[in-house]
Structure formats: C-alpha cells, structure tokens
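Peer 1: Dropping the sequence and predicted coords here.
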Amino acid sequence: MAVQMPAAFVLASASPRRRELLAQIGIVPTLVLGPDIDETPGRDESPRDYVRRIARAKAQAGIERALEAPELAAGTAFALLACDTTVAVGRRILGKPRDRDDAGCMIDLLSGRRHHVLSSVVLRRPDGGLAERLVDSAVTFARLSAAQRDAALESGEWNGKAGGYAIQGAAASLIRFLSGSYSNVVGLPLFETAQLLRGANLLA
C-alpha cells in the first residue's frame, strides 16, 4: 500500500491502539498529540451526535496545538487525524470506566445484550479542509457467568477502554456476534480511515 504523506502527519490521539492500527496501513505519524478536552456528554445528546462532536473537538484542539508545535516549522503543510470511539446501549453512552466498580456495571449491562460501537473519524487535509466519517459496528456479548465477569475485571483490560472491554484482548472469547468493522471496535475503523486518506490523495 503506497503512502503519499505531506511534510507532516499529526495524530490527535494518545491511544497506542490507534498508532498500531495506522501502522497496519503503513502510516507512522510525524507528531502525536493527545488533545485534552471535556468529554462529558450533553444532556439528552444522542450517541451519534456525541461521538461526532467529540471527534471534531479533538480535531480542532489538535490543529491548534499542531500550529504552535515546535516540531513543525511555521507554514509546514500537515494532515491531521482525530477519532473518537464510544459504546452505546440504546441512547446510553458508555465511556471509559472511572474505576473497577464502574467497569463492573458496564460489563453487567453488556452481558447478553447487543450494543453499538460508534467511531467518528475526522481528517484535516493539508489544504486545511476537513472530511469525516461515522462508523457503526454492532456487538453482542454472550450472557456472562459470575466467573467470566470476575475474570474480565481481574484482567484489568477495562481500564481506559470505552464500554469497559477490549475486543483485541480476553473479551474476544465472550463476544458471540459482530457486524461491521472489527478495527472500529478496537478504536479506529481502518477501511473508512483509508478512504478518507485516499480522498485527500494521501494514500494509494
């Protein structure tokens, strides 16, 4: 896969999973920034509106930081990628668990039920224009036994993961159905991201 990067490519995310996923399509960011924004859902905000808003906020914060970054010379052309991923059960938004008890509540809610993993990807092209895609994957957990629930919490994989689980980890043995993008559930939908990059002539 041919990569046609501009002078700089900025990833507006501190997630190591997103860096690993980008590497699968041959992209190594020039600069990695972790925008610090308030990710609190708005009152009555739908999961789709929420994930779009947060991704756009991450992109804007990342652009502002990149324009001031000493690693990028003034006037340097750069592309920037931002993404937000959330788990939704109906209209309920499950972010990253605050602690083990919160993770347990999330796992209990997901047990035996279908939920949706939503990602919004925003690309800032080298010309300054923006493009974005929203991706929706459906995931169903088996009904978990008490032992499986305890093992999921003991693993610690819930820490820092939307919905309290990592499909690329031990939770894979508990998921009985997946419809849509696997990489989306990990944290970055690769096909749609590649399509955005191709649309900006950054990827063959």
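Peer 2: Here it is on my side, so go on.
Peer 1: C-alpha from now on. contacts and neighbour counts both.
Peer 2: OK.
Peer 1: Now do the contacts for A138.
Peer 2: If a contact means CA atoms under 8 Å, 6 or more residues apart in numbering, then A138 has R114, H115, H116, V117, F177, L178, S179, G180 as its contacts.
Peer 1: 6 Å - rerun?
Peer 2: A138 makes contacts with H115, H116, L178, S179, as judged by CA atoms under 6 Å, 6 or more residues apart in numbering.
Peer 1: Restricted to strands, list these.
Peer 2: Residues from the contacts of A138 lying in strands, with DSSP state E as the criterion: H115, H116, L178, S179.
Peer 1: need these in CSV with distance to G160, can you?
Peer 2: Output for these, formatted as CSV (distance: CA to CA, whole Å):
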residue, distance to G160
H115, 18
H116, 18
L178, 22
S179, 23
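Peer 1: Turn those residues into JSON lines, including distance to E132 and neighbour count.
Peer 2: Putting those into JSON lines (distance: CA to CA, whole Å; neighbours: other CA atoms under 10 Å) gives the following:
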{"residue": "H115", "distance to E132": "23", "neighbour count": "21"}
{"residue": "H116", "distance to E132": "19", "neighbour count": "22"}
{"residue": "L178", "distance to E132": "23", "neighbour count": "16"}
{"residue": "S179", "distance to E132": "21", "neighbour count": "11"}
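Peer 1: Give the closest residue to S181 in space, chain neighbours not counted.
Peer 2: If you skip the residues right next to it in sequence, S181 has S137 as its closest partner in space, 5.9 Å away by CA to CA, 6 or more residues apart in numbering.
Peer 1: Okay, that neighbour and I175: tell me how far apart.
Peer 2: The gap separating S137 from I175 is 13 Å, by CA to CA, to the nearest Å.
Peer 1: what do you get for L11?
Peer 2: Distance of L11 to I175, computed by CA to CA: 30 Å.
Peer 1: Please apply the same query to G156.
Peer 2: 17 Å.
Peer 1: next, the one to line up against it:
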Amino acid sequence: MEFNYKIILASNSPRRKELLSGLDLDYDIVVLPGIDESYPQDIKKEEVALYIAEKKAKAYKSLLTENSLLITADTVVVLGEKVLGKPIDELDAKDMLHQLSGKTHQVITGVCLTTKGKQKTFSVISDVRFSNLDDSEIEYYVSKYKPLDKAGAYGIQEWIGYVGVEYIGGSYFNVMGLPIQRLYQELKKF
C-alpha cells in the first residue's frame, strides 16, 4: 500500500515498529529523548493516552516537512479509577501485576496522526482479564522479562500473556501497543 506522505514513527517501541512493519509501509523512525509524558491529574482516565500522544506530536512538530506524516502513540492500562503507565522499577512492576491479577482492566492506546497542516487523533480500548497470578509467576515474569518499558508492567505477547490472559475483548494489537487495523483505516482516510 502506498500513501502520499513520508511516514515517521515517533517511537522507540519494538512492538510498535513490528506492528507498523506488518502494514508493508515504508517509514522512518525518529526518537527525541526526554519527552515529558506527564498529564494533569484531573483528566479523565479514558483521555490520558490520547493526551500524551498529542503532547508527543507537539514535541516533533518542528521536524515535519510538507509531505511528512507523523505517528505518535501512547498506551496506558486502566484498572478501575487507576491509570497504570510504565513501572518505575521491578518492585513497582510486581505491584502492578498483583493489582491486575484476577481482574479485568482496560488497555487504551491514543494515536495522533500529524502533518504540517492537519491532525487526526483517536483512541482504542480493549478489555483484558487476567487469571489469578501467584507470587512465583509474577516474580518469574518480572525477573526474566523486565517489563519496565510496558504500560501495566506486561507484554501480552510474552510469557505472562500466554499463561495469564483469560480473555481479550477488542484489538489484540491494541494491547500490544498500536491498534494497527484502526491505524490503517485512518491512514487510508488521511
């Protein structure tokens, strides 16, 4: 598939690279260090990922040329009223997995498509239910897979997803970090 834009993926995530590559598109990766991913505490939890994706787009805006299209994204895990981003350390990762154990949570990815003159944003929500995870499973996963770069401290495509995920409602790829089918549809419209 060909698009009229030079596509730029603003992400260091190997999962997002893998998913975007699955569309057979030519794209470049540009990563600016130190982008602030904070958000106002009074924002609705459903809007956090989109807020951060838009914030990332603003940081890259000056790099855009007339024919470039920037893709920024952010993924968060929402459990009840709590937003779980990336864990700060292994202890935090274990705590997050204990919180998710035996419960259903939402994975929300906000995506922002930006050109010099236009911006389109959307978010996708998937439901994920974990079985009850015991301490040894959580310890094993965190020590072996080091999920510190993943929202909610897990990658569904890794061991924990194989043994712990009972149910997914919605896009599996969204849970991986990029709702690729929806992204494709939005790129076609763009």
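Peer 2: Structure received. The shown structure was predicted, so the numbers you read here are calculated from the model rather than taken from an experiment.
Peer 1: picking up where we left off before, mind checking which of G156 and I175 of the first structure has more residues around it?
Peer 2: Higher neighbour count among G156 of the first structure and I175: I175, with 18 against 14, using other CA atoms under 10 Å.
Peer 1: Would you confirm that the more buried one contacts R143?
Peer 2: No - checked against CA atoms under 6 Å, the pair I175 of the first structure and R143 is beyond contact range at 9.4 Å.
Peer 1: tell me which element R133 of the first structure falls in.
Peer 2: Under the assignment given by DSSP states H and E, the secondary-structure element containing R133 of the first structure is strand 130-141.
Peer 1: need the contact list for V185 of the first structure.
Peer 2: Taking CA under 6 Å, 6+ apart as the contact definition, V185 of the first structure lies against nothing.
Peer 1: From the contact counts, what lies against the longest helix along the first structure?
Peer 2: The single longest helix within the first structure, with elements called by DSSP state H, is helix 47-68. Counting by 3 or more CA pairs under 6 Å, 6 or more residues apart in numbering; DSSP states H and E, the packing neighbours recorded for helix 47-68 of the first structure are strand 78-89, strand 114-124.
Peer 1: Tell me the spacing between the residue of the second structure sitting at the aligned position of D36 of the first structure and V83 of the second structure.
Peer 2: Residue-level alignment of D36 of the first structure against the second structure, with TM-score structural alignment as criterion, gives G34. As for G34 of the second structure, its distance to V83 of the second structure is 21 Å (criterion: CA to CA).
Peer 1: Between these two, which has more neighbouring residues?
Peer 2: For G34 of the second structure against V83, the residue with the higher neighbour count under other CA under 10 Å is V83, and the figures read 20 against 6.
Peer 1: Now which residue in the first structure aligns to that one?
Peer 2: Superposed on the first structure with TM-score structural alignment, V83 of the second structure falls opposite I93.
Peer 1: from the chain's centre, how far out does whichever strand or helix holds that match sit?
Peer 2: Secondary-structure element containing I93 of the first structure, defined by DSSP H and E: strand 92-94. Here the centre of strand 92-94 of the first structure is set off from its chain's centre by 15 Å, with CA atoms, centre = their mean, to the nearest Å.
Peer 1: ok, then the element right after that strand?
Peer 2: In the C-terminal direction, the helix or strand that comes right after strand 92-94 of the first structure (DSSP H and E) is helix 100-110.
Peer 1: Which residues belonging to that following helix are considered buried?
Peer 2: Applying a neighbour-count criterion of 16 or more other CA atoms under 10 Å, one finds A103, G104, M106, I107, L110 buried in helix 100-110 of the first structure.
Peer 1: Have a look at how far, on average, that helix is from the second structure.
Peer 2: Using mean CA distance after the TM-score superposition for the first structure, helix 100-110 of the first structure ends up 0.4 Å from its aligned counterpart in the second structure, as a mean over the superposed pairs.
Peer 1: Shouldn't G161 of the second structure be within a helix?
Peer 2: Yes - counting by DSSP: H, G, I helix; E, B strand; the rest coil, G161 of the second structure falls inside a helix.
Peer 1: Pull the number of nearby residues for the residue nearest to it when sequence neighbours are not counted.
Peer 2: Nearest residue to G161 of the second structure, sequence neighbours excluded (CA to CA, 6+ apart): G155, at 6.7 Å. Around G155 of the second structure there are 19 other residues, counting by other CA under 10 Å.
Peer 1: Would you mind finding the match for G155 of the second structure in the first structure?
Peer 2: Taking TM-score structural alignment, G155 of the second structure has A166 as its aligned residue in the first structure.
Peer 1: So that match versus S111 of the first structure, what's the distance?
Peer 2: Using CA to CA, one gets 14 Å for the distance from A166 of the first structure to S111 of the first structure.
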